[in-house]
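Peer 1: Any chance you can model this:
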Amino acid sequence: MNSSLLLGLHAHTWIHAGSGEKDGVVDLPIQREAHTGWPVIFGSSLKGAMRSQISRTKGAQAELSLVTLFGPDSLHAGATSDKIHAGALLVSDARLLWLPVRSLTSHTRYVTCPALLCRLLADLKRAGQPQSLAVPKVGELEALIAGDQTGRIYLEEYAFTASAESTLTPWGALLARFCDLNAEQILNQLTLIHDDQFAHLCQAAIPVHPHIAIDYETKSVRDGALWYEEALPPDTLFYSLLLLTDARDGSGLGAAALKNQATQTLLGNAPYLQVGGNESTGMGWLQLTQFEHREA
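Peer 2: This is a model prediction of the structure:
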């Protein structure tokens, strides 16, 4: 029988999980869902980062976890080896919960939309952790907030009419279980906008950073060494569903035991994961938080 583990991934630094394909003037765009345009970290990138982190951990237990959870390195095991088997860990895409967007009228806003919240509820139900929360409806040029602010809210250069919405309060408590922020901190900045407006911000509000390479001899920019790179800002919040099956390596370990092993190995004393490019310049660090089930 499978066992599931739901993780929140809260960005503490800039994140560049690249798509590997140029998009217009952006040489190195981030990964996006093809059908929605929302930022995402694909399961293959996330699983690779997890494997890399565990592989750097010393000790026999870490080595056993590596092979059991991820399978052996087939390049070294040999294509015909009977030791090749699939790992017991299944990793979903890291799906977006909110996108930090700068505001001209207040501090950074944690912006989300009804479609994201509906998908979260569906994923929680699929993980066996259903929540009975209502998803608020929002007008096309409206921004729902938990506070009593009225008037206009500016997200980037786009103006929205602010409306207080009391049904956001339980959402603050739920989202707090995916990160290291408390419900009050989240509700101070949480902003719900229309799906169409959110889709536009997912294209227009993602920061693009220019990069250059210096010629060491002349100390000037190398010819043609200018490129533009997208990166998600700190405080972006994702979640990912991990599924554990019974071990396939002949060890006899069940899914429940492997869930405990994965939890200890990934969360342990340092629940951080480096994902994507530019690790040497401090990018890509996510804090992992295990979602604990309780009825909302």
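Peer 1: From now on I want contacts and neighbour counts done on CA atoms only, so please keep to that.
Peer 2: Noted.
Peer 1: okay, now Q287: neighbour count?
Peer 2: Using other CA atoms under 10 Å, Q287 has 22 neighbouring residues.
Peer 1: any idea how far it is from L181?
Peer 2: With distances defined as CA to CA, to the nearest Å, the gap from Q287 to L181 amounts to 11 Å.
Peer 1: What of L6?
Peer 2: Taking CA to CA as the criterion, L6 is separated from L181 by 17 Å.
Peer 1: which of the two has more neighbours?
Peer 2: With other CA under 10 Å as the criterion, L6 and L181 differ in neighbour count, and L6 comes out ahead with 22 against 15.
Peer 1: That one - that's part of a strand, no?
Peer 2: Yes. Assignment of L6 by DSSP: H, G, I helix; E, B strand; the rest coil places it within a strand.
Peer 1: One more sequence to fold, the one below, so I can look at both together:
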Amino acid sequence: MKNKKMYYIHCLSPLHVGTGQGVGVVDMPIIRERITEWPFVPGSSIKGVHREYFASKQSEQWLEAAFGTSPNEAGNAGSLVLSDSKLLAFPVASGYGTFAYVTCPLAIKRMIRDAAAVGFPIPDVNLHQWEQVLKNRNEADDESAFITSSSVLACKEYIYLDEFKCKKEQDASAALDTWVDWLSGQLFSDEMSQRIFTERFVLVSDDAFQYFVTMCCEIMTRIRISSDAKIVESGALWTEEYLPVESILYGTIWCDKIHSSSEAITAQSLMKALSGESSLQIGGNISVGKGRVRCRYIEEDC
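Peer 2: Have a look, this model is predicted:
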């Protein structure tokens, strides 16, 4: 497929893309995939914030060609296709190194498959070999985790992630280091952020990752104060769920058909605008600083 890119989202503040009123312990839960229970950001939300971002940077004709006309107007659909943002790495508190960027074989497999669907190459990785080691340890009731050679997370032979004590594993062939270095270059443009990522990268089993993403999201309690009495108003106490700071998601963008009569607007010109990095705000509670993200667009030859 021509005219395609990967995009990566790095959360700079807690992110809440909700589903409305919850029926469980959390009043305002975040949206999750039905089958995996992993948090994600719908493509409609990604498209909406991009339209708002480009509203002051591009012409109305460009906006309508890229993102479509208003629902109240007769017109066309958008030419740019923005997929859902799926979870790649989840931040977890660590006994050493403060926190870890945790991922699992299934999350990496899904990224490779999604990238391949639009013809975006992902470097080969010894995923089956690492997955087998994690599986064997798990069957022996001894959770383990792969880290890089430059990791700051280990204390002697163990890594402490939330409630998990994981046996340290390292790839003797250095294939993991090579792949994580490549991934850090995709996610971050500056050396400091790349180093932070490689030093805190952890590959755990799918089951351990499932626990982290379902049990370790951020829960905030909110109240509303009466402007007159300066006390909490009756019933104005609720909880909200957030995807934590440092979460990393990915998605794909492509343009295979132009919905515009203007010859000046081409697929290449639309995709060219999505380059470098954008600072966006996604989801709810943006007036209190939530939802700040850095969105990075990667072309095939990067």
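Peer 1: Helices along structure 1, start to end?
Peer 2: When assigned using DSSP state H, the helices of structure 1 occupy the ranges 43-55, 60-70, 74-77, 114-126, 169-175, 183-189, 195-204, 255-266.
Peer 1: Which one of those helices lies nearest to E295 of structure 1?
Peer 2: Each of the helices of structure 1 has some distance to E295 of structure 1 by CA to CA; the shortest is helix 169-175, at 9.6 Å.
Peer 1: Give me the mean deviation of the closest one from structure 2.
Peer 2: For helix 169-175 of structure 1, the mean deviation from structure 2 after alignment is 1.9 Å (mean CA distance after the TM-score superposition for structure 1).
Peer 1: list the buried ones in that helix?
Peer 2: Within helix 169-175 of structure 1, the residues that qualify as buried by neighbour count (16 or more other CA atoms under 10 Å) are 169, 171-175.
Peer 1: Just tell me the aligned range of it in structure 2.
Peer 2: Following TM-score structural alignment, the partner segment of helix 169-175 of structure 1 in structure 2 covers residues 177-183.
Peer 1: What lies in contact with the matching stretch?
Peer 2: 123, 125, 148-149, 171, 194, 198, 201 (CA atoms under 8 Å, 6 or more residues apart in numbering).
Peer 1: ok, 7 Å please
Peer 2: Identification of contacts with stretch 177-183 of structure 2 by CA atoms under 7 Å, 6 or more residues apart in numbering yields 125, 148-149, 198.
Peer 1: What of stretch 91-100 of structure 1?
Peer 2: Outside of stretch 91-100 of structure 1, the residues that reach it under the criterion CA under 7 Å, 6+ apart are 39-43, 47, 108-112, 116, 233, 235-243.
Peer 1: again with stretch 225-245 of structure 2
Peer 2: Where contact means CA under 7 Å, 6+ apart, the residues beyond stretch 225-245 of structure 2 that reach it are 11-16, 26-30, 91, 217-224.
Peer 1: swap the cut-off to 10 Å and go again
Peer 2: In this structure, residues lying in contact with stretch 225-245 of structure 2 by CA atoms under 10 Å, 6 or more residues apart in numbering are 10-18, 21-22, 25-31, 39-40, 90-92, 213, 216-224, 284, 290-293.
Peer 1: about what we covered before: which residues do Q287 and L181 of structure 1 both contact?
Peer 2: Counting by CA under 10 Å, 6+ apart, the residues touching both Q287 of structure 1 and L181 are 10, 235.
Peer 1: for the spatially most central residue of structure 1, what are its contacts?
Peer 2: Ranked by distance to the mean C-alpha position of structure 1 (CA atoms, centre = their mean), the top residue is F238 at 3.0 Å. Contacts for F238 of structure 1 (CA under 10 Å, 6+ apart) come out as 7-11, 39-41, 93-99, 178-179, 286, 288.
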